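J.: pasted the sequence and its predicted model underneath.
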Amino acid sequence: MTYGTTIRTGLIGYGLAGRAFHAPLIAAVEGLDLVAIASLRAEEIARDWPAARTADANTIIADPDIDLVVIATPNPTHAPLACAAIAADKHVVIDKPLALDVGEGAVVAALAADRGRVLGVFHNRRWDGDFLTVRHLLDDRALGTVQLYEARWDRFRPAIKPGWREQPGPGSGLLADLGPHLIDQALLLFGAPQAITADVLAQRDAAQVDDYFELTLDYGPMRAILSASTLAAAPRPRFAVHGTGGSLVKYGLDPQEAWLRAGKRPADPGYGEDDPALYATRTDATGTATRVPTARGDYRAFYAGIVRAIEEGAPPPVAPADAIDALRLIEIARESAAQGRRLALA
């Protein structure tokens, strides 16, 4: 397979992930050409991306002119579609999670390595502006030695939304949806924990799958608490980081998702810029509080990394091993919640 000026890309799935994230980001990154989309939403695709043809998943995977297949479908289909695409000698991007479990993820990763194909997992929240801000401050030890890290993702959705994410089945529930992002961020900052204590619940009256979780990651004297709720009308801080040199507290979600869901494009002015009213507050050891401007987030960095991985042999922007590590922690968290006790990592 050879590449000219562009990597011909086929997208499978045009629900929220395909429509709001992958299609506009692919189209915005130099070196990628969105040529085909597999979905039943042919009218939407023709309106949004008139240069892309509509096809089914099997046709995209079998097309010898397509170099990269992006999978943005329900979670149970991620691994089977990825394996089929890799077997057809395509490079692959999978929306998180990589697979339903560690075993499935390992099979996909091993096949990609064996066939010499790039496999990237869309843990796009590595490029949230608020997370980039936290990571920069921790790299600079601006808060001293961190002893408590809290990352929370709250929503207020008392009603059950239609769709597979809130219906019983493999890959459904809030931990499978938001857990990979929060865990991936914690692993980037602190590495693997020594143990996990987890609480995973269905709190809403009509909920059939988990809609709340709180994970406590044990790093010796330090704790990382990762939590999400669907019944928080007044959201808790997105990040609260406390160390021997002070604290950082940040409210509000990164603006990129809302921007893209509104139909705006990454090239539009203002993309990735946080509202100054939501800048973090840093309080130093003397009690003095200052505002910290949010770094500009940019999900395009993920796909720019995919281009480099395919064309130059660079490591993928999110390694499959990182995604498998996140899946492993989710599995241990579910077991901890089921047993009601702290579980050490082997």
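T.: Arrived safely. Just so it is clear, the model here is predicted, and its values are computed rather than measured.

J.: alpha carbons only for contacts and neighbour counts from here, please
T.: OK.

J.: wait, residue 327 sits on residue 101?
T.: Yes: contact status for residue 327 versus residue 101: in contact at 5.9 Å, counting by Cα atoms under 8 Å.

J.: higher neighbour count, the two?
T.: When neighbours are counted by other Cα atoms under 10 Å, residue 327 comes out ahead of the other of residue 327 and residue 101, with 26 against 19.

J.: so which strand or helix has that one?
T.: Assigned by DSSP states H and E, residue 327 belongs to helix 320-339.

J.: now that helix: how far from the chain's centre is it?
T.: Chain-centre distance of helix 320-339: 15 Å, with Cα atoms, centre = their mean, to the nearest Å.

J.: in that helix, what counts as buried?
T.: Applying a neighbour-count criterion of 16 or more other Cα atoms under 10 Å, one finds 320, 322-330, 332-337 buried in helix 320-339.

J.: repeat that for stretch 191-207.
T.: Per 16+ other Cα under 10 Å, stretch 191-207 contains these buried residues: 192-193, 195-204, 207.

J.: report the central residue of this protein.
T.: For the chain, the residue sitting closest to the mean C-alpha position, by Cα atoms, centre = their mean, is residue 123 at 3.1 Å.

J.: that one touches residue 94, doesn't it?
T.: No: Residue 123 lies out of contact with residue 94 (Cα under 8 Å); the separation is 9.3 Å.

J.: and the next helix or strand past the helix or strand containing residue 132?
T.: Taking DSSP H and E as the definition, residue 132 sits inside helix 129-139. Moving toward the C-terminus from helix 129-139, the next helix or strand (DSSP H and E) is strand 146-154.

J.: quick one: that following strand to chain centroid distance?
T.: For strand 146-154, the separation from the chain centroid amounts to 17 Å (computed by Cα atoms, centre = their mean).

J.: farthest pair within the buried residues of helix 320-339?
T.: The largest separation in the buried residues of helix 320-339, counting by Cα to Cα, is between 320 and 337 at 25.9 Å.

J.: ok, and here's another one to check against it:
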Amino acid sequence: MKTIKTALLSYGMSGKVFHAPFLEMHPGFELTGSWERSKKLIQQDYPDVKSYGSLEELLADDVDLVIVNTPVDTHYEYAKKVLEAGKHALVEKAFTTTVAQAEELDALAKQKGLKLAVFQNRRWDSDLKTVKQVLDQKVLGEIVEAEFRFDRYNPNLSPKAWKEDNNPGAGILMDLGSHLIDQALYLFGFPEAVFADIRRLRENSQVDDDFSIMLYYPDKRVKLHSGFFVREGVPAYTLHGRKGSFLKQRGDIQEDVLKTGQKPNLEDWGTEPEEKAGFLHTEHDGELFRGHIPTQQGNYYSLFDGLYKSITENIQEPVTAEDGIRVLKIIAAAQQSSAQRKVVDLGAV
């Protein structure tokens, strides 16, 4: 089995929680180390790997794949250097801060014959996998309306300065919005138009922290919302079709379990509690059904396995640069829509 030597560009929460455990788990990856600027922590968890003192040192090493898991406003600069060094790249969301930056990286990767993927791990959440199953089974009939929400109750500013500084990569639209937009496009395709309302609600916030987006399709409307003032949650996924409805609260447990230090597996990993099962009310084959349905098992391992096969078999990345570009086009249109208080036609974007 070919080994893909992989390095991280930081070993904070994302490196420790979302990347290193799955690289360690997958037999095709070898974690070589991480660039660490101040705190030297990776060798506490992985004694045999390196703590690189600079990006140049990392890129000069025998590394095949680099995971760009730094603040969003650095993604373009670092991913470009990674590709120019002849390494494959996995870039966290949001892909870059502008469509033009993302398109340049995509062209560069193609020119050099390298793989460039976007880390949209929440396509492999138990919640979204269940929503996709319901859509694939067509038990709701033609979808006329859907609403996806990623809400929290946290009125306080983050202690992480880069999340609260007024820079192009900060704000809830770039952060949680990237997930919701990617999920909508993954399930329903690219819309015709966008309307958005983007706000700052927390005291002294310098970045957007609440948004509502409407995606216009010929046959349906898809609503997306995220904010920090939702103390009593509503369903994270609501789908209404011509035959029925499906409601699902957010229940994926992977992030919470990973934060405790537990290691992923291929058996019972990502199995959420039964009480969080989605509720289906529909008519199928002439009979009414109203009740809970089993939730699909979530596992971010599938993203890494897909990336491994993409590199070793030269097939499409699990989440492509083009996917990341489309998300950024929606973000740009949403920002324009909110600023001008009007619907933005995506044919003109």
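T.: Structure received. Everything numeric in this text was worked out from a predicted model, so none of it was measured.

J.: give me the TM-score for this pair.
T.: The TM-score (TM-score structural alignment, normalised by the length of the first structure) is 0.95; 342 aligned residues with a Cα RMSD of 1.5 Å.

J.: okay, buried residues for the helix holding residue 132 of the first structure please.
T.: The neighbour-count criterion (16+ other Cα under 10 Å) identifies 129-135, 138 as the buried residues of helix 129-139 of the first structure.

J.: mind listing the strands for the stretch 101-250 of the second structure?
T.: Per DSSP state E, counting those that start in this stretch, the stretch 101-250 of the second structure has strands spanning 116-119, 143-149, 193-199, 210-216, 221-227, 237-241, 244-248. These are given in chain order.

J.: so which of those strands is nearest residue 304 of the second structure?
T.: Among the strands of the stretch 101-250 of the second structure, the nearest to residue 304 of the second structure by Cα to Cα is strand 116-119 (9.3 Å).

J.: residues contacting the closest one, please?
T.: Contact partners of strand 116-119 of the second structure, identified using Cα atoms under 8 Å, 6 or more residues apart in numbering, comprise 88-93, 95, 106, 109, 307, 317-321, 323-324.

J.: so what touches stretch 288-303 of the second structure?
T.: By Cα under 8 Å, 6+ apart, the surrounding residues in contact with stretch 288-303 of the second structure are 22, 26, 121-122, 124-127, 129-130, 252, 254, 268-272, 274, 277-283, 318.

J.: apply the buried test to those residues and list what passes.
T.: Buried residues within these, counting neighbours by 16+ other Cα under 10 Å: 22, 26, 121-122, 124-127, 129-130, 252, 254, 269-272, 277-283, 318.

J.: how about the equivalent of residue 95 of the second structure over in the first structure, what does it touch?
T.: Using TM-score structural alignment, the equivalent of residue 95 of the second structure in the first structure is residue 98. Going by Cα under 8 Å, 6+ apart, residue 98 of the first structure touches 78-79, 105, 121, 320, 323-324.

J.: repeat the analysis, applying 6 Å as the threshold.
T.: If a contact means Cα atoms under 6 Å, 6 or more residues apart in numbering, then residue 98 of the first structure has residue 105 as its contacts.

J.: look at residue 260 of the second structure and say how many residues are nearby.
T.: Neighbourhood size, residue 260 of the second structure [other Cα under 10 Å]: 9.

J.: which residue lines up with it in the first structure?
T.: Residue pairing (TM-score structural alignment): residue 260 of the second structure is matched to residue 262 of the first structure.

J.: could you do residue 282 of the second structure as well?
T.: In the first structure, the position corresponding to residue 282 of the second structure is occupied by residue 284, as judged by TM-score structural alignment.

J.: superpose on the second structure and give me the mean offset of the helix or strand harbouring residue 46 of the first structure.
T.: Residue 46 of the first structure belongs to helix 42-48 when elements are defined using DSSP H and E. Averaged over the aligned pairs, helix 42-48 of the first structure sits 2.4 Å from the second structure after superposition, using mean Cα distance after the TM-score superposition for the first structure.

J.: could you pull out the helices for the first structure?
T.: Taking DSSP state H as the criterion, the first structure carries its helices at 16, 23-28, 42-48, 57-62, 78-87, 102-115, 129-139, 174-190, 256-261, 300-312, 320-339.

J.: against the second structure, where does the first one fall?
T.: This means helix 16 of the first structure. Under TM-score structural alignment, helix 16 of the first structure corresponds to residues 13 of the second structure.

J.: post-alignment, the matching stretch versus the first structure, mean distance?
T.: After superposition onto the first structure, stretch 13 of the second structure lies on average 2.0 Å away from the residues it aligns with, using mean Cα distance after the TM-score superposition for the first structure.

J.: now do that stretch: distance to the chain's middle.
T.: Here stretch 13 of the second structure is found 15 Å from its chain centre; the criterion is Cα atoms, centre = their mean.

J.: what do you get for stretch 71-88 of the second structure?
T.: On the basis of Cα atoms, centre = their mean, stretch 71-88 of the second structure sits 18 Å off its chain's mean C-alpha point.

J.: what's that stretch in contact with?
T.: Under Cα under 6 Å, 6+ apart, the answer for stretch 71-88 of the second structure is 64-65, 96, 114-115, 169.

J.: the same query, at a cut-off of 7 Å, please.
T.: With contact meaning Cα atoms under 7 Å, 6 or more residues apart in numbering, stretch 71-88 of the second structure is reached by 59, 64-66, 68, 89, 94-97, 101, 105, 109, 114-116, 162, 168-169.

J.: which among those residues end up buried?
T.: Buried by 16+ other Cα under 10 Å: 59, 64-66, 68, 89, 94-97, 101, 105, 109, 114-116, 169, out of the contacts of stretch 71-88 of the second structure.

J.: so what corresponds to residue 71 of the first structure in the second structure?
T.: Using TM-score structural alignment to pair residues, one finds that residue 71 of the first structure aligns to residue 68 in the second structure.

J.: I figured its match was touching residue 91, is that so?
T.: Yes: at 4.7 Å, residue 68 of the second structure counts as touching residue 91 under the criterion of Cα atoms under 7 Å.

J.: comparing the strands of the stretch 101-250 of the second structure, which comes out most buried?
T.: Using mean count of other Cα atoms under 10 Å, the stretch among these with the greatest mean number of neighbours is strand 116-119 (a mean of 27).

J.: how far apart are that strand and its match in the first structure?
T.: Here the mean offset of strand 116-119 of the second structure against the first structure after fitting is 0.6 Å, by mean Cα distance after the TM-score superposition for the first structure.

J.: which bit of the second structure covers stretch 312-325 of the first structure?
T.: Aligned by TM-score structural alignment, stretch 312-325 of the first structure corresponds to residues 313-326 of the second structure.

J.: chain center to the matching stretch, what's the gap?
T.: On Cα atoms, centre = their mean, the centre of stretch 313-326 of the second structure falls 13 Å from that of its chain.
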